[in-house]
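>>> Quick check, what structure comes out for this input:
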Amino acid sequence: MTATPAVAPTMDAITAAVTLGHEGQTARARQELLAIWEDLGVLGDPLHRCTLAHYLADLHPEPAEALVWDVRALDAAGALTDDRAGEHHAGLAVAGFYPSLHLNIADNLRRLGAFDAAAEHIGKADERAAALPPGAYGDMIRAGIVGVRAAIEARDTAPRATSPSVGSAG
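I've put the predicted structure just below:
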């Protein structure tokens, strides 16, 4: 991974907080990510804002709270360039962010019962799925798109078993 000296400390702090969340320390992870967000501000580095908001959304089991952070991640992606993403990791392209971002928004809207808006975002996720890399990550997002689309069509508002926020209330 290639990172500029100014980039590494913030991304390292985000990664450390995300790791806490994966270890079940969701309240502490949220607290640490929120502190980083305060330091970044709404006009901070779009890569950091997108990454942080994307992971912070996963730490909120309530779909309305998660939706706020997912929208912030999508907004930050709109300000992000491939050059900036490539400073963090060679070959990283912003286009590959969008399927997951739209998938997460669709899932939150579905859980809130906003099925038409959810269908719009799942359609955008599907349209952009060609930008996903081959392999496990791309396969996971493509399967998520299929699963959320089915839940939207069934008018199902229950959390999906594979949702990152399932069981993260702590």
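>>> From now on I want contacts and neighbour counts done on CA atoms only, so please keep to that.
Will do.
>>> Helix or strand: which one has the spatially most central residue of the chain?
When Cα atoms, centre = their mean is applied to the chain, the residue found nearest the centroid is residue 54 (2.9 Å). Element membership for residue 54, per DSSP states H and E: helix 46-58.
>>> and for that helix, what are the contacting residues?
10-11, 14, 18, 30, 33, 37, 40, 42, 65-70, 72-77, 79-80, 84-85, 101, 164-165 (Cα atoms under 8 Å, 6 or more residues apart in numbering).
>>> after it comes which helix or strand?
Downstream of helix 46-58, the first helix or strand assigned by DSSP H and E is helix 63-79.
>>> Show residues contacting stretch 73-85.
Residues contacting stretch 73-85 (Cα under 8 Å, 6+ apart): 46-47, 49-54, 92-94, 97-98, 101-102.
>>> to compare against the first, here's another:
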Amino acid sequence: MTEPDVTMARIGRGVELGQRGEREAARELFSELWEEIGVTGDPLHRCALAHSMADVQDEVKEELLWDLRALEAADLVTDERARQAGVVGPVSGFYPSLHLNLGDAYRRLGDLDRARDHLERGRATVGVLGDDGYGQMIRQGLERLAERLSAGQAGRS
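So this is what the prediction gives:
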């Protein structure tokens, strides 16, 4: 049995704050954690934290910045490290969500070419996800993004 990953648990608390609508409190907790982890800290922690921090941003440009940090860190995470932290499944399962979020952020910023690139990258990696609720949610998100892009929709909608 592995020891609980305290940092991942703290990130989880921040996610809960964000889901309850306490976005500012979540940002504060995530900022504290980012200072502790640092830009060269554990890639798994950086990936999870940045991906979660993106979700509580009010500005799309800030959201994009955090999602790019998450993607960069994901490329450095090994399956063994993820398993040690209690992550179920391979690291490749991170990418569909990361590309979905990046694609949607680029769409909202009006960069439809980059949005389409991340849509295709997300579609190329979605097969690693199961047919559970999470996998279905990501697949549906990718399809919504595809619909918006085919309609040429930039902006918040």
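>>> picking that back up, post-alignment, the helix holding residue 54 of structure 1 versus structure 2, mean distance?
Once the two models are superposed, helix 46-58 of structure 1 sits on average 0.6 Å from its counterpart in structure 2 (mean Cα distance after the TM-score superposition for structure 1).
>>> In structure 2, what range does that helix match?
Under TM-score structural alignment, helix 46-58 of structure 1 corresponds to residues 43-55 of structure 2.
>>> same deal with stretch 26-37 of structure 1?
Going by TM-score structural alignment: stretch 26-37 of structure 1 matches residues 23-34.
>>> and the matching stretch, how far out from the chain's middle?
16 Å (Cα atoms, centre = their mean, to the nearest Å).
>>> List the buried residues of it.
23, 26, 27, 29, 30, 33, 34 (16 or more other Cα atoms under 10 Å).
>>> do the same with stretch 74-84 of structure 2
Going by 16+ other Cα under 10 Å, stretch 74-84 of structure 2 has these buried residues: 74, 77, 79, 81, 82.
>>> so where do the helices sit in structure 1?
Here structure 1 has its helices, by DSSP state H, at 8-22, 26-40, 46-58, 63-79, 82-88, 98-111, 115-127, 136-153.
>>> Most tightly packed of those helices?
Neighbour counts (mean count of other Cα atoms under 10 Å) averaged over each of the helices of structure 1 peak at helix 98-111, with a mean of 26.
>>> Mean per-residue distance, that one versus structure 2.
Mean for helix 98-111 of structure 1 is 0.3 Å (mean Cα distance after the TM-score superposition for structure 1).
>>> against structure 2, where does that helix fall?
Aligned by TM-score structural alignment, helix 98-111 of structure 1 falls on residues 95-108 of structure 2.
>>> Kindly report the same for stretch 148-158 of structure 1.
Mapping stretch 148-158 of structure 1 onto structure 2 (TM-score structural alignment) gives residues 145-155.
>>> coming back round to it: quick one: the helix holding residue 54 of structure 1 to helix 63-79, angle?
Here the directions of helix 46-58 of structure 1 and helix 63-79 differ by 160 degrees (axes from the mean of the first three to the mean of the last three Cα atoms, to 10 degrees).
>>> the inter-axis angle of helix 46-58 of structure 1 versus helix 26-40?
Going by the same axes, to 10 degrees, helix 46-58 of structure 1 makes 150 degrees with helix 26-40.
>>> wait, isn't residue 93 of structure 1 in contact with residue 86?
Yes. With contacts counted by Cα atoms under 8 Å, residue 93 of structure 1 reaches residue 86, the gap being 7.1 Å.
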